[in-house]
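*Asks:* One predicted model, sequence on top.
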Amino acid sequence: MKLFQCQCCGQILYFENTVCLKCGSMLGYLPDEDRMIAVAPDGPVWNALPGTHGMNAAVPDPGPLRFCRNWERSACNWMHRSAEGDGTGTAGYCLACQHNRTVPDLSTPDHVALWTRIEAAKRRLVYSVLRLNLPRPLPDSGHPEPLVFDFLADDPGSPDPVLTGHSDGVITIALIEADDAAREERRSQMGEAYRTLLGHFRHEVGHYYWDILVRDNPAALEAYRTLFGDERADYAEAMQRHYESGAPEGWENRFVSAYATMHPWEDWAETWAHYLHMVDTLETAGALGLRVDAGSTLAAHVESDPYRTPTAAELIATWVPLTLALNSLNRSMGQTDLYPFSLPADVQTKLRFVHDLVSHCGETEPKTTSPV
């Protein structure tokens, strides 16, 4: 994630900021220009304030803007250019929130705070999707497989909990996953090294992009099966075997996580998620000017845009020393490793496959105002 700058006072801004802490200006993120803008109200719309600092000072006025309808609940800080600020369907929602199909009952007080956390993670996911120029058909676009989000709370009258997952373009996130204590309990019970809301989004969207980028592409599908295995293997049997017997011995030499060993689809989704971990974290490190230099064996200089890095090898060469440094810093604070994974040769080959597929999508400049 990049850093931003207030055009009014030059203050450094972060992706989730809604108010500049230095000059007090209201802030909104405009995704089609990938910038944070200080704005002032003008009747039903908002106008960008005059720029005097930083790179935003010379950027043309974006014209009248509106905040996403979810901004009213402090659940979104994105803006849009829609002429209408209210209405039915997707009218009045930002580019990210137009992908929402279902949100939990917000008349329940506990739901609002949890849903807000889910929305924050979702915006980070959509940011990466936009930066990579991946297709993202909207629910009302007429596309046979739009990208859709359902955020669901458990039904008190049902014995069956909501399960986070993906099916036919619909990504379901269980509301309980936004409860830190509940999520940590599940992580511990399942013996996972890592479990976060953003990780869920990145994993599940990996399933979606397998359908979009691999399934109907004969060349990609053949290469996928060579690296990950045959996805036609019975999923229910694979899941039962995994939860009864666990990961096979020596899995660390071929897979990025134990869960990736369950089925070729899960291996793909886990690898995809780690690719998004890499590019977004490396962008953050570069924006902060982080440099890791510990002799000839440990060096990470993030000096280019990870979202536009030509090869996966370059990403990995920077990523590995950075994660070693970050893990060491966490240990110094008595915390668990930030990135408790390793990237053996087989995993690096899989990451290269993901990178090459994604790079084809990013060969043209992103057009974030387009519905697809």
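*Replies:* Arrived safely.

*Asks:* okay, CA-based contacts and neighbour counts for the rest of this
*Replies:* Will do.

*Asks:* what helix or strand does R136 sit in?
*Replies:* Under the criterion DSSP states H and E, no helix or strand holds R136.

*Asks:* For R124, which non-adjacent residue is spatially closest?
*Replies:* L198 (7.7 Å; Cα to Cα, 6 or more residues apart in numbering).

*Asks:* and the next element down the chain from the host helix or strand of that neighbour?
*Replies:* Using DSSP H and E, L198 falls within helix 197-210. The helix or strand immediately downstream of helix 197-210 is helix 218-228, counting by DSSP H and E.

*Asks:* how far off helix 197-210 does that next one point, in degrees?
*Replies:* Orientation check (axes from the mean of the first three to the mean of the last three Cα atoms, to 10 degrees): helix 218-228 against helix 197-210 gives 130 degrees.

*Asks:* Just the buried residues of helix 218-228, please?
*Replies:* A220, L221, Y224, L227, F228 (16 or more other Cα atoms under 10 Å).

*Asks:* Check stretch 95-102 too.
*Replies:* Buried, per 16+ other Cα under 10 Å, within stretch 95-102: L95, A96, C97, Q98, H99, N100, R101.

*Asks:* Which ones among the residues you listed map onto strands?
*Replies:* N100, R101 (DSSP state E).

*Asks:* Can you tell me which of the buried residues of stretch 95-102 is nearest V302?
*Replies:* Nearest to V302 out of those is A96 (Cα to Cα; 27.9 Å).

*Asks:* Below is structure B, check it against A:
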Amino acid sequence: MKIFQCGHCAQSLFFESYTCENCGHLSGFRDQDRKMLTFDPLGISLISDQEHIEYKYCKNKEYNVCNWLIEKNSPEEFCNACQLNRTIPNLSDTENFEKWKNLEIAKHRLIYQLQKIGLPLPSKIINDEGLCFDFVVKQNDPDLMTGHADGVITILLSEADSALREQMRKQFLEPYRTLIGHLRHEVGHYFWDRLIYTNEQLLTEFRAIFGDEQVSYADALQKYYKEGAPAHWQKSFVSKYATSHPWEDWAETWAHYLHIMDMLETAYFFGLNVKPIDPSNTMKANVSFDPYTVANFDVIIETCIPLSFAVNSINRAMGIPDVYPFIITPNMVEKMKFIHKMLLPKR
């Protein structure tokens, strides 16, 4: 993600910032051009500091879960990200509210990235071909689970409980389990339906790389949960779960593609480079480009590997788990190249 600045004093702002901590001006994100605008906190209207255009906040600003802006005269009450919410939990429950807030932070970052790629994001609430989110409490429905079905992405609120999520990560022997990871994975299923299934050429290429998705999904999952991943799965798959079925291989690979692109975009805007003092060390990277503008995916991977190694090393120095605890193999690269090539024309 890019770095944002206050339009009044040039102080750096986070994507989720509501105010500038330096000068006190209000801040809000305009998703049409991915800019953070700032406003005089004493002003009667929300008029931007630099452009002098009047805006209003998304209605979810009242819960402090969204700082996105809408044009003052727009009939919409919710921003483009919050319009995708079909179900939210009962907010009178304090625990529900805190978990929903964490889900919204992750969802807004997901939408930022999908918009930057150039992917259409119609709301399923008004368009059958669209996308929507159900953030739900499992309660008494044992069949309710995190997943995707026909454009509806369901995320259990329990996933926003960091302690429970860590418990589940250990239970399933996963090296990585996060809210943004869940969202990127599930939205991958949605875009498989919209981008691959409807394109005969892409579907043929998909099957050559990921396998035949016509194999029974239910049977494949049952076999996976009974027998586990095959031996030496690491050579061809990004995770054990990716081995269960071509659809899951796609969704896991899609998620990792988004991880890598977001990591490099952030490094680019911070001007990060990896240049070990030891001249014989080959772990070098110059993040001098926005990855979304690069056609050659090899350049992205060659930069990502040293960068992730450096960041992982810093985390280990602090006794924190690796940011990116995965080994990228040539087979994984080929799968991500397919995604990158497919998405390039949409930028």
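*Replies:* Cool, got the structure. Nothing here was measured: the structure is a model prediction, and the numbers come from that model.

*Asks:* Map C97 of structure 1 across to structure 2 for me.
*Replies:* Aligned by TM-score structural alignment, C97 of structure 1 pairs with C82 of structure 2.

*Asks:* Check S167 of structure 1 too.
*Replies:* Checking TM-score structural alignment: S167 of structure 1 goes with A149.

*Asks:* and the gap between the residue lying closest to that match once chain neighbours are set aside and N85 of structure 2?
*Replies:* Once flanking residues are discounted, A149 of structure 2 sits nearest to Y190: 7.9 Å by Cα to Cα, 6+ apart. Using Cα to Cα, to the nearest Å, Y190 of structure 2 is found at 15 Å from N85 of structure 2.

*Asks:* Is the counterpart of Y225 of structure 2 in structure 1 inside a helix or a strand, and which specific one?
*Replies:* With TM-score structural alignment as the criterion, the equivalent of Y225 of structure 2 in structure 1 is Y243. According to DSSP H and E, Y243 of structure 1 maps onto helix 235-245.

*Asks:* what ranges do the helices span in the stretch 201-347 of structure 2?
*Replies:* Assigned by DSSP state H, counting those that start in this stretch, the stretch 201-347 of structure 2 shows helices spanning 217-227, 246-270, 297-317, 330-343.

*Asks:* Tell me which of these is the most buried.
*Replies:* Comparing those by mean neighbour count (mean count of other Cα atoms under 10 Å), helix 246-270 ranks first with a mean of 21.

*Asks:* For it, give me the average deviation versus structure 1.
*Replies:* Compared with structure 1 after fitting, helix 246-270 of structure 2 deviates on average by 0.6 Å (mean Cα distance after the TM-score superposition for structure 1).

*Asks:* what residue lies at the spatial centre of structure 2?
*Replies:* In structure 2, the residue lying closest to the centroid (Cα atoms, centre = their mean) is L110, at 3.6 Å.

*Asks:* Any figure for the gap between that residue and K284 of structure 2?
*Replies:* 29 Å.

*Asks:* Tell me the residue in structure 1 that is farthest from the middle.
*Replies:* Structure 1, Cα atoms, centre = their mean, max distance from centroid: G43 (33.8 Å).

*Asks:* and S308 of structure 2, what pairs with it in structure 1?
*Replies:* In structure 1, S308 of structure 2 lands on T323 (TM-score structural alignment).

*Asks:* check contacts around that match.
*Replies:* By Cα atoms under 8 Å, 6 or more residues apart in numbering, the residues touching T323 of structure 1 are L338, Y339.

*Asks:* Swap in 7 Å and give it another go.
*Replies:* Residues near T323 of structure 1 by Cα atoms under 7 Å, 6 or more residues apart in numbering: Y339.

*Asks:* before we move on, what about the one 4 residues further on?
*Replies:* When the contact criterion is Cα under 7 Å, 6+ apart, the partners of N327 of structure 1 are D337, L338, Y339.

*Asks:* what about burial for the residues you listed, which qualify?
*Replies:* For the contacts of N327 of structure 1, buried by 16+ other Cα under 10 Å: D337, L338, Y339.

*Asks:* what's near enough to touch the last one?
*Replies:* Shown here is Y339 of structure 1, whose contacts under the criterion Cα under 7 Å, 6+ apart are T323, N327.

*Asks:* my read: the residue nearest to R124 of structure 1 touches E119, true?
*Replies:* No. L198 of structure 1 is beyond contact range of E119, at 10.0 Å (criterion: Cα atoms under 7 Å).

*Asks:* Give me the aligned partner of L65 of structure 1 over in structure 2.
*Replies:* Aligned partner of L65 of structure 1 by TM-score structural alignment: Y55.

*Asks:* in which helix or strand would I find its match?
*Replies:* Per DSSP H and E: strand 54-57 holds Y55 of structure 2.

*Asks:* hmm, back to that, between L198 and E119 of structure 1, which one's more packed in?
*Replies:* The neighbour comparison of L198 of structure 1 against E119 (other Cα atoms under 10 Å) goes to E119, with 22 against 19.

*Asks:* Brilliant, that's me finished.
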